[in-house]
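Colleague: coordinates for the following, if possible.
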Amino acid sequence: MAEKTFKIIKTEFVKDKHFDSLEELTRELHDYVHWFNHIRIHGTLGYVSPIDYKLEHLKKVV
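Modeller: Below you'll find the model as predicted:
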C-alpha cells in the first residue's frame, strides 16, 4: 500500500515540479493530500472520494 501511495505522489504531485522552499513544498503537499482525500474520485471506491467512501461505510457499520 505504501509503495502505491508513493508512486501516486511521485507521478501526480512531484513530477516536473520545483519547490523554492520547504515551506512551499509543505503547503502544496498539504493541499494535494486534501484534494486527493476530499475531492479526487477513485474508481476502485465506486467513483467517490475516499472521505465520502469512508463516511458511507461508517453509516452502514453504526
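Colleague: alpha carbons only for contacts and neighbour counts from here, please
Modeller: Fine.
Colleague: what is the helix or strand containing residue 55 packed up against?
Modeller: According to DSSP states H and E, residue 55 maps onto helix 50-61. Packing partners of helix 50-61 (3 or more Cα pairs under 8 Å, 6 or more residues apart in numbering; DSSP states H and E): helix 22-38.
Colleague: residues of the helix it packs on that come out buried?
Modeller: Judged by neighbour count (16 or more other Cα atoms under 10 Å), helix 22-38 contains these buried residues: 32, 36, 37.
Colleague: another one to check against the first:
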Amino acid sequence: MSLSNWKRNKTDITSAIIEIFHKSRQNYGTRKIKQELQQLRKTVSRRRICRIMKAQGLVSSYTVAQFKPHSNGSNESEQTNELNRDF
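Modeller: Got it, this is the predicted structure:
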C-alpha cells in the first residue's frame, strides 16, 4: 500500500468514526463504533478508534463522570444510651 493510499484510508476511517459518533447522538464509545465499522466492512482496532476519537475531541456522554451520592459512613444511629445498656 502506498503512502498516499494509506493517508486516504486513514481519512476515510476518521470521517466514518466521526459520522457514526454523531449519528449515535454522541453516545457510542469505541466498542459500539467498532461494531458499526465492522458492518461497513472496515477493520479497525479499538485502540486506533480511541486515538482518533481523542485527536478529534470526541467524548461519549457515558464516559463523562457523573455524580453519585455516597453514604456518610456506618449505620450507627446517633441515639443516646438513655437506659445505660451494654453494647
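Colleague: any idea what the TM-score is?
Modeller: Laid over one another, the chains give 0.33 as their TM-score (TM-score structural alignment, normalised by the length of structure 1), with 35 aligned residues with a Cα RMSD of 2.9 Å.
Colleague: what's the span of stretch 16-31 of structure 2, first residue to last?
Modeller: By Cα to Cα, to the nearest Å, the extent of stretch 16-31 of structure 2 from end to end equals 14 Å.
Colleague: next, the angle helix 22-38 makes with the helix holding residue 55 of structure 1.
Modeller: 40 degrees (axes from the mean of the first three to the mean of the last three Cα atoms, to 10 degrees).
Colleague: in helix 50-61 of structure 1, what counts as buried?
Modeller: Buried residues in helix 50-61 of structure 1, counted by 16+ other Cα under 10 Å: 50, 51, 52, 53.
Colleague: for the third one, give me its contacts.
Modeller: This points to residue 52 of structure 1. Taking Cα atoms under 8 Å, 6 or more residues apart in numbering as the criterion, residue 52 of structure 1 is in contact with residue 38.
Colleague: perfect, that will be all.
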